[in-house]
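*Asks:* Quick one, what's the 3D model for this:
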Amino acid sequence: MTEQQEHTAEDAMMTRIGQAVMLHHGGDREEAQDRFLGLWGEIGEDGDPLHRCTLAHYMADTQLDPSDELAWDLRALSAADELTGARLTDARLTEHHGSLAVRGFYPSLHLNLAADYVKLGRPEAARNHLRRARGAVGALEDDGYGRGIKQAISRLEGEVGEGSEEE
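*Replies:* Below is the predicted model:
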């Protein structure tokens, strides 16, 4: 496959993941989950870490069982860690959205893991991920998304008794 063909295939996968996300946001959790599973089968456990991170991050949101949600969120974090070591990753991400950078994934990924651990009655694990989320917020833009993640971190910190001087 030529570099151009690989690039087009990557864009197509991100588009397909986005379509499943829209189904979920539109209220069709089961169809979104089915599509995510099909896409996961195409990507594979060792496939492109950007695709795995993105898909697992959104697949977690479709789970009804907190243990399953945790498993998908852990897959997303693992794939993000692989992305961190990849060359030209941020340049590739900006092709999808101008402000994306791998380091900007971590506040949300750790926030999601903290929320999973709260659901599972594991407050110390939740606090650990909240500290990691809080430590990574400097990578977020000062926009609606960044402020929303920071507010969500603060809310969850209040729930589990993990305070912060920062906002």
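
*Asks:* For the rest of this, base every contact and every neighbour count on C-alpha atoms.
*Replies:* OK.

*Asks:* Remind me which helix or strand the residue sitting nearest the centre point of the chain belongs to.
*Replies:* Note on the chain: the residue nearest the mean C-alpha position is H57, at 3.6 Å, using Cα atoms, centre = their mean. For H57, the element it lies in under DSSP states H and E is helix 49-60.

*Asks:* Would you mark the buried spots in the helix or strand following that helix?
*Replies:* Using DSSP H and E, the next helix or strand after helix 49-60 towards the C-terminus is helix 66-84. Buried residues in helix 66-84, counting neighbours by 16 or more other Cα atoms under 10 Å, are found at 66, 68-70, 72-77, 79-81, 83.

*Asks:* of those, closest to G148?
*Replies:* D73 (18.9 Å; Cα to Cα).

*Asks:* List the residues that contact the closest one.
*Replies:* Contact analysis of D73 by Cα atoms under 8 Å, 6 or more residues apart in numbering lists 56-57, 60, 109, 112-113.

*Asks:* one more, for comparison:
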Amino acid sequence: MDQSVRTTPDEMMASIGAAVQLGRSGQRSRAREALTALWEQIGATGDALHRCTLAHYLADVQDTTQAELEWDERALAAADDLTDGRAQRYDHAWQVRLLLPSLHLNLADDHRRLGNPTRARKHLAQAQSLVTDLPDDQYGGMIRSGLQHVSEALAAGSTQRLDSHPPA
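*Replies:* Okay, here's the model as predicted:
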């Protein structure tokens, strides 16, 4: 999905991307503040693409797994409101079904780290059932690898953060 072409300029998505870069450069609290301000701007009923993207990235900059879980749940809920048509106005290659394995993977990992293996297995199974839709590219490989790591950690009873999923 990284090689896709943007179809419509979207200032909010650009702002989200800039905030995400802060987190990736080690400025987690600044990223969290910037993303939270954007969330307040769009609100809990705003554009589904913006809500899904924001919540997904806000989860990555939380200080606790519980807070991460809450944002990952918001991302999945927003994906339920997102249509392919809306996603493709931003990027012609985006399809909601291609986002879902990642969202369920994140929830599986959250529940695993919180010591709730039953819920973790439920989301892991959901992600695994959807992974066949993913292309054989870098994104698909990253999600498949993440599924394997979370599955192995769950089988081992680990609640530790995985090296393959470091905090942003």
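
*Asks:* And the residue nearest to the centre of structure 1, how far from L130 of structure 1?
*Replies:* 17 Å (Cα to Cα, to the nearest Å).

*Asks:* P107 of structure 1 now?
*Replies:* As judged by Cα to Cα, P107 of structure 1 and L130 of structure 1 stand 9 Å apart.

*Asks:* Just want to know which of those two has more residues nearby.
*Replies:* Ranked by neighbour count (other Cα atoms under 10 Å), P107 of structure 1 and L130 place L130 first, with 28 against 25.

*Asks:* tell me which element the aligned partner of that one in structure 2 is part of?
*Replies:* Here L130 of structure 1 is matched to L124 in structure 2, going by TM-score structural alignment. Element membership for L124 of structure 2, per DSSP H and E: helix 117-130.

*Asks:* re earlier: tell me the one of the buried residues of helix 66-84 of structure 1 nearest G27 of structure 1?
*Replies:* E69 (17.6 Å).

*Asks:* so who does the closest one touch?
*Replies:* E69 of structure 1 neighbours (Cα under 8 Å, 6+ apart): 59-63, 116.

*Asks:* circling back: how about the match of L130 of structure 1, nearest residue that isn't a chain neighbour?
*Replies:* Leaving aside its chain neighbours, L124 of structure 2 sits nearest to A108 (5.3 Å; criterion: Cα to Cα, 6 or more residues apart in numbering).

*Asks:* my guess is the one you found contacts N116, does it?
*Replies:* No. Look at A108 of structure 2 against N116 with Cα atoms under 8 Å: they stay out of range, at 9.1 Å.

*Asks:* Now find how far off-centre the helix holding H57 of structure 1 is within its chain.
*Replies:* Distance of helix 49-60 of structure 1 from its chain centroid, counting by Cα atoms, centre = their mean, to the nearest Å, is 6 Å.
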